[in-house]
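**Student:** take a look and give me a structure for this.
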Amino acid sequence: MGEVHVSAQDEEVRAGPGDDIVVRLPENATTGYRWHVESLDGGLEVVADDYAPPGEILPGAGGTRVLRLRPAEAGEARLELVLQQPWGDDVADRYALRVTVE
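**Tutor:** All right, here's what the predicted structure looks like:
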């Protein structure tokens, strides 16, 4: 089992059976805006959803949202995330990732 690391610039990734896909996106918890899964299909499963604070703790400093996905089967899958406050409808950003599991 390996890891495939994905950043905010990636839109497509290839993974093998048993690989974990690790998505890292910038997030600033102090604003209330947080990445949320809007859509997940094609046999992908979220096995971890964590927030990593910044290395140096400063007021208003942003950290990183780290999602760990695991494909259950070969084929095409898609992940769609939105950056929004849980109590509001305003979407600050969107992120989509297409995954091909070979």
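**Student:** from now on I want contacts and neighbour counts done on CA atoms only, so please keep to that.
**Tutor:** Fine.
**Student:** for the closest residue in space to A8 that isn't next to it in sequence, give me its contacts.
**Tutor:** By the measure of C-alpha to C-alpha, 6 or more residues apart in numbering, the closest residue to A8 outside its immediate chain neighbours is L25, 5.5 Å from it. Going by C-alpha atoms under 8 Å, 6 or more residues apart in numbering, L25 touches S7, A8, T64, R65, V66.
**Student:** second input sequence below; structure requested for side-by-side comparison:
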Amino acid sequence: MNRNLKRKIGLFTTYAIVSIVLVVSLALFGKANGEITSFGPADNGRILALAPGTVITVALPENPSTGYAWSPEIDKMVGQILEDEFIPSGDNLLGTGGTHLFKIKIIGAGEIRFSYMRPWENCPSETFRLTVTG
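**Tutor:** Just a heads-up that it's a prediction; the model follows:
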């Protein structure tokens, strides 16, 4: 199997897992002091009108075996991380990734950013951003 096809299959699998995790997280977390809303890679750059107390879930594909991880950058006046968890894909294959799940309580307006990078590097390979308005 050629390398490009393997990469496409891997990306498809990762996005399928992210979708499943989003559905499962909604079922597991229910509602807590506001409606839970889930966001993923397709929501990058969105502007959201969310009331304080709303709880959101951000699910991003991650592969820690490569050294890359999502790092949140959230001002304490904008949001508070309630949960921060990596969920493996379940393939049990060396080098496979999974989903990094962040549960965040909205405090106020501002920007929620995530950087996908290796700890020893200065520039992220990817970023994810949501802008919260009141």
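**Student:** circling back to that earlier point, part of a helix, is the residue nearest to A8 of structure 1?
**Tutor:** No - according to DSSP: H, G, I helix; E, B strand; the rest coil, L25 of structure 1 belongs to no helix; its state is strand.
**Student:** what's the match for it in structure 2?
**Tutor:** Using TM-score structural alignment, the equivalent of L25 of structure 1 in structure 2 is L60.
**Student:** still on that earlier bit, in strands only, show me the contacts of L25 of structure 1.
**Tutor:** Secondary structure from DSSP state E places T64, R65, V66 of the contacts of L25 of structure 1 in strands.
**Student:** neighbours around the residue mapped onto the second one from structure 2, how many?
**Tutor:** Read that as R65 of structure 1. Matched by TM-score structural alignment, R65 of structure 1 corresponds to H100 in structure 2. The number of residues packed near H100 of structure 2 is 22, by other C-alpha atoms under 10 Å.
**Student:** neighbours of the closest residue to H100 of structure 2 other than its chain neighbours, how many?
**Tutor:** Distances taken as C-alpha to C-alpha, 6+ apart put F86 closest to H100 of structure 2, at 4.3 Å, once the chain neighbours are dropped. By other C-alpha under 10 Å, 19 other residues sit near F86 of structure 2.
**Student:** contacts only, for F102 of structure 2.
**Tutor:** Contacts of F102 of structure 2 (C-alpha under 8 Å, 6+ apart): T57, V58, A59, I81, L82, E83, D84, E85.
**Student:** ok, now with 6 Å
**Tutor:** With contact set as C-alpha atoms under 6 Å, 6 or more residues apart in numbering, F102 of structure 2 has these partners: T57, V58, E83, D84.
**Student:** the helices in structure 2, which residues?
**Tutor:** For structure 2, the helices defined by DSSP state H cover 3-29.
**Student:** now what about stretch 84-94 of structure 2, what contacts it?
**Tutor:** G97, G98, T99, H100, L101, F102.
**Student:** so which bits of stretch 107-114 of structure 2 are buried?
**Tutor:** Buried positions in stretch 107-114 of structure 2, judged by neighbour count with 16 or more other C-alpha atoms under 10 Å: I107, G108, A109, G110, E111, I112, R113, F114.
**Student:** of all the residues you listed, which comes closest to W120 of structure 2?
**Tutor:** Of all the buried residues of stretch 107-114 of structure 2, F114 has the smallest distance to W120 of structure 2: 16.4 Å, by C-alpha to C-alpha.
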